[in-house]
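# could you work out the structure for the sequence below:
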Amino acid sequence: MRVEVIDTSELGDRSYVVHDGRTAIVVDPQRDVDRVEAILATKALSCEAVLETHIHNDYVTGGYVLAQRTGGAYVLSGADPVDFDRVPVEDGAVLNFGALRVRVIATPGHTDTHLAYVVDQPGSADSPAVFTGGSLLFGSVGRTDLVDPARTEELTHAQYHSARRLSSMLDPDVPVYPTHGFGSFCSSGSATGGDSSTIGAERARNDALTAADEEGFVAALIANLTAYPAYYAHMAPLNRQGPTAMDLSAPKVVGPQQLPHLISAGDWVVDLRERTAYAASHLDGTISIALGAQFATYLGWLMPWGENLTLLGETAEQITDAQRQLARIGIDRPDGAAVGAAEYLAAGRLSSYPRVSFPDAAHALGLGHTHDHGHPHGHHDRNGQVVLDVRRDDERAVGFIPGSAHIPLHSLLARLDEVPPGRLWVHCASGFRASIAASLLARAGREVMYIDDTYDTAVAMGLTSTRIELQDESERDAGLVRG
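Below is the predicted model of the structure:
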């Protein structure tokens, strides 16, 4: 029995093709099933079944389409309300496909109806393999607040028991193949990523299996849950309907003279170029989301669902790549595409903003001076200059630049009226999110200085403090006043 891994690094997920050399079972396929079909064709495999561990919240499944195309059985929990025919299964079910056997194990927590699948080849010396979806991950487990935030504690308890049940049912040498946990926002805790793991390895390191007690595990997991992309709200409904095949044909061409009208109308015109090129020169009113591993996550997180979207790229290949990423999260067809960025830049009104480093900001604003600590909950207006931190709340809680304002990128559009007046020096952890934030703020008419630098640089320069340090200083100051 062999397992082929299909990595979707852009979303932090993996899909799997399990086979015996002739018969294949596909687990949790992404929507772009051409990658699965290529493996089936290359290895001359017959897809006899498509298994879904759960109704996914972070991507549109390709399982329904793949089962239709191959004639394979489409297997998922019988308790999931869906609008299509499937092979419904429940805890304890056993299915056979060719020489492969599938045992179904209920593993609620990430969702109510979550399943894990143990696949083996009876009569073979090969070890079984367990496909754990969003249940047991490498080092941790799937997040438990996606079904209903009000039920997070209940589902976290369920996740704890599911992980321990899997561990108790399987031998230490059984390989573990999760769907999430490789950068996906569906993971939680200290998910480690990596290429492989086993039940034995997870017993030694997994949060759910090493926790001293259940209540401590539940409290720690809930405390570490972070914000997740807004588009997640649309994924499960789409997956329950039976998603259609993705369409990667070229979108309607938007000419250089049309683009300014779309921008004026308030459409999302997204420039796919590198953030450095965008900062140096871009069409006024466009938005910078550089095409890369995080492109679809942040466009889907920030753009209002159903908004008119035009992609501006340097090549047709960039547009197609962006389309593939967007179709995985249910943004099926851009309304238009503009290919040949240089031609479009020459035809429109151009803007730019300075791209600076933390040393530049420290020199210009006097960051890091001993008098600059201020109060951890407020910000300093440095003669009309404001440092704006667009990292998440959990990142900010670890440390920040004293006196900086804070609005997470994913909240920025809804909170534009809270952005302090003045010139904005915008930073994040690596420069990527700050590039998006700078473009959104410039689009809103604000003057920005884009800090294209890592937060580690600010730490190394002594520009940052932890919240504890600031609270201690505030308490000392308060004590002096009282004394």
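
# for the rest of this, base every contact and every neighbour count on C-alpha atoms.
Noted.

# I'd assumed residue 297 was in a helix, is it?
Yes. The assignment for residue 297 (DSSP: H, G, I helix; E, B strand; the rest coil) places it in a helix.

# got a list of what it touches?
Residues near residue 297 by C-alpha atoms under 8 Å, 6 or more residues apart in numbering: 10-11, 229.

# go with 7 Å
Contacts of residue 297 were listed using C-alpha atoms under 7 Å, 6 or more residues apart in numbering, and they are residue 229.

# repeat for residue 395
Residues counted as contacts of residue 395 (C-alpha under 7 Å, 6+ apart): none.

# which element is residue 5 on?
Using DSSP states H and E, residue 5 sits in strand 2-8.

# taking strand 2-8 as reference, get the angle to the next helix or strand after that strand.
Next helix or strand after strand 2-8 toward the C-terminus (DSSP H and E): strand 13-19. Calculated by axes from the mean of the first three to the mean of the last three C-alpha atoms, to 10 degrees, strand 13-19 forms an angle of 160 degrees with strand 2-8.

# this one as well, want them side by side:
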Amino acid sequence: MPTQPTIVTIETPSLGDRSYLAHDGEVAVVVDPQRDIDRVLEAADEAGVRITDVFETHIHNDYVTGGLALAERLGARYHVNDEDEVSFDRQPIRDGDVVEISPTLRVRAIGTPGHTFTHLSYALESMDGSEVTASAVFTGGSLLFGATGRPDLLGQEHTDALVHHQYASAHRLADELPEHAEVLPTHGFGSFCSAGSTGGATESTIGEEKRNNTALTQEEEQWVADTLAGLDAYPAYYVHMMPANAEGPSAADLRSPERADKQTLAERIEAGEWVVDLRTRTAFSAGHVSGTLNFGLDGQFSTYLGWLIPWGAPVTLLGESSEQVDEAQRELVRIGIDRIAGAATGGPEDWTDRPLGTIEQALFADLSQVRHHRQVHVLDVRLAGEFADSHIEGAQNVPIGELLDRFDEIPQGEIWVHCGSGYRASIAASVLAARGRTVVTVDDAFANAPDAPLPMTSSA
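Next up, the predicted model:
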């Protein structure tokens, strides 16, 4: 039996993605690296290995790749599908191509269209003489844990073709690879690139997917219908990712932004610029600079900031520490937001001399009581699919990604805003408060609403 390679997973939880470093103790390959390539270099240094090859499963829609920058930095071969139209030199790779990494390790490309038309998966194969064993497969946005990558990111005109391709690709992987082979997707850990729930799984094999993944257990037409019915909105910044990746993005610039003083912050807020408070929603509600927006680092920060901010607009970051600002900057460059206009650290008293703003936080039980005494407007900022499954009777649904475009649809008066857990609600509440609305954040799990008790209904 050939010696099995070591696989190091590099997590990016805020985007719901993973990158991988695989090695035989001496040489290594990298699959789908994020733009902040220092994490990959550190992983390689810790393992004491040399990276010779970088592979892209597809031209990504949800982040800016670090593949080109990493390959150029190391002089590694950069493998991108020969059919992808890109503006940089790459090592073209096609379905069926085999790349020899070392005498004991190779990578085999498998055409798996569905997430995109040119999507490739990569089987990691170990060699011992004439014996070849596939120990893992890097599936990118093809076969995920219990699901697949979504087929609608290239536009509705391509969705029908891609969803059928996706089904066929899942079956190709299941048919061609041994059941013990690890399944190593890039998406599916909270990423909006997945279609269907991954169930919180953190690892899987081809055998487990054959037993549990509906793409492999259902008939094609039923699976296609279910998949299409389950698709919901995805972040607005996605439209900018594929062009950036096809152009060939540079390495991330993580130099510290300029310091912004109280006067500068006041001027930027007055001008309507995005000044973002990175603290938790609890800290923000207790006291913040009026006019700032709360995107806490304790949630999917870059996903929701990238979804709402006008593309190309400057952003100023407010953090409790320089480490917090650095983390936010790192997250933003991953989705191509490089224009960090400035930053400040400390607390709201360090950022303004004006009276601080506050936002009341409450539970669903409080909302139930309040509705007996006065009229309030309930704003549900969850996705349309979440709202359709179940919602509070009389609530208005404005999904978080549509908030700015539909702001005028939200009536005046006292607004109680909620989501599924409180994170998106705090973002929405900060946007409403910055525009002068009276708002209360429901910082509670939506599962508690029926027991509050609040009258529930379904759009189904």
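
# by how much does the strand holding residue 5 of structure 1 deviate from structure 2 on average?
When structure 2 is superposed, strand 2-8 of structure 1 averages 1.0 Å from its matched positions, counting by mean C-alpha distance after the TM-score superposition for structure 1.

# which bit of structure 2 covers that strand?
Aligning strand 2-8 of structure 1 against structure 2 (TM-score structural alignment) gives residues 6-12.

# what comes up buried for the matching stretch?
Within stretch 6-12 of structure 2, the residues that count as buried by 16 or more other C-alpha atoms under 10 Å are 7-12.

# please apply the same query to stretch 463-482 of structure 1.
Neighbour-count burial for stretch 463-482 of structure 1 flags 463-467, 470, 473-474 (criterion: 16+ other C-alpha under 10 Å).

# so how far is it off the chain centroid?
In terms of C-alpha atoms, centre = their mean, to the nearest Å, the centre of stretch 463-482 of structure 1 is set 35 Å apart from its chain centre.

# rewinding a little: so what touches the match of strand 2-8 of structure 1?
Applying C-alpha under 7 Å, 6+ apart, the set of residues contacting stretch 6-12 of structure 2 from outside is 17-24.

# 10 Å instead?
Identification of contacts with stretch 6-12 of structure 2 by C-alpha atoms under 10 Å, 6 or more residues apart in numbering yields 17-25, 28-31, 33-34, 39-40, 43-44, 47, 124, 136, 184, 186-187, 189, 191, 331, 334.

# now stretch 386-396 of structure 1: buried residues?
Neighbour counts using 16+ other C-alpha under 10 Å place 386-392, 396 of stretch 386-396 of structure 1 among the buried residues.

# among those, name the ones in strands.
In strands, defined here by DSSP state E, the members of those are 386-389.

# can you count the residues close to residue 50 of structure 1?
Using other C-alpha atoms under 10 Å, the number of residues around residue 50 of structure 1 comes to 29.

# please say which position in structure 2 it maps to.
Checking with TM-score structural alignment, residue 50 of structure 1 has residue 54 as its match.

# confirm that its match sits in a helix.
No. Under three-state DSSP, residue 54 of structure 2 sits outside any helix and is assigned strand.

# surely it touches residue 78?
Yes. Using C-alpha atoms under 10 Å, residue 54 of structure 2 is in contact with residue 78, at 4.9 Å.

# find residues that contact each of the two.
Common neighbours of residue 54 of structure 2 and residue 78 are listed as 30, 67-68, 70-71, 91 (criterion: C-alpha under 10 Å, 6+ apart).

# now the residues you listed as TSV including neighbour count?
Listed next are those as TSV, based on neighbours: other C-alpha atoms under 10 Å:
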residue	neighbour count
30	24
67	31
68	26
70	27
71	20
91	14
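
# let me know the closest of these to residue 322 of structure 2.
Among those, residue 70 lies closest to residue 322 of structure 2 (C-alpha to C-alpha), at 26.2 Å.

# was I right about that closest one contacting residue 29?
No. The pair residue 70 of structure 2 / residue 29 is not scored as a contact, 11.3 Å apart, by C-alpha under 10 Å.

# quick one: common contacting residues for the two?
Counting by C-alpha under 10 Å, 6+ apart, the residues touching both residue 70 of structure 2 and residue 29 are 51, 53-54, 76-77.

# now the buried members of those residues.
Buried members of those, scored by 16+ other C-alpha under 10 Å, are 51, 53-54, 76-77.

# where do the helices sit along the stretch 301-450 of structure 2?
Ranges of helices in the stretch 301-450 of structure 2, per DSSP state H, counting those that start in this stretch, are 301-308, 322-333, 348-351, 364-370, 384-389, 423-434.

# most tightly packed of those?
With neighbours taken as mean count of other C-alpha atoms under 10 Å, these reach their highest mean count in helix 423-434, at a mean of 25.

# quick one on the thing from earlier: could you dump the buried ones among the shared contacts of residue 70 and residue 29 of structure 2 to CSV with distance to residue 325 of structure 2?
Output for these, formatted as CSV (distance: C-alpha to C-alpha, whole Å):
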residue, distance to residue 325 of structure 2
51, 30
53, 32
54, 30
76, 32
77, 34
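
# can you tell me which of those residues lies closest to residue 313 of structure 2?
For those, the residue nearest residue 313 of structure 2 by C-alpha to C-alpha is residue 54; the value is 32.2 Å.

# picking up where we left off before, which of the ones in strands among the buried residues of stretch 386-396 of structure 1 sit farthest apart?
Across these, the longest distance by C-alpha to C-alpha is 9.7 Å; it joins 386 and 389.

# which residue in structure 1 lines up with residue 64 of structure 2?
So residue 64 of structure 2 corresponds to residue 60, using TM-score structural alignment.

# list the contacts of its match.
For residue 60 of structure 1, the contact set (C-alpha under 10 Å, 6+ apart) comprises 29-32, 232, 234-240, 242-244, 246, 327-331.

# now with 7 Å, please.
Taking C-alpha under 7 Å, 6+ apart, we find residue 60 of structure 1 in contact with 30-31, 235, 238-239, 328-330.
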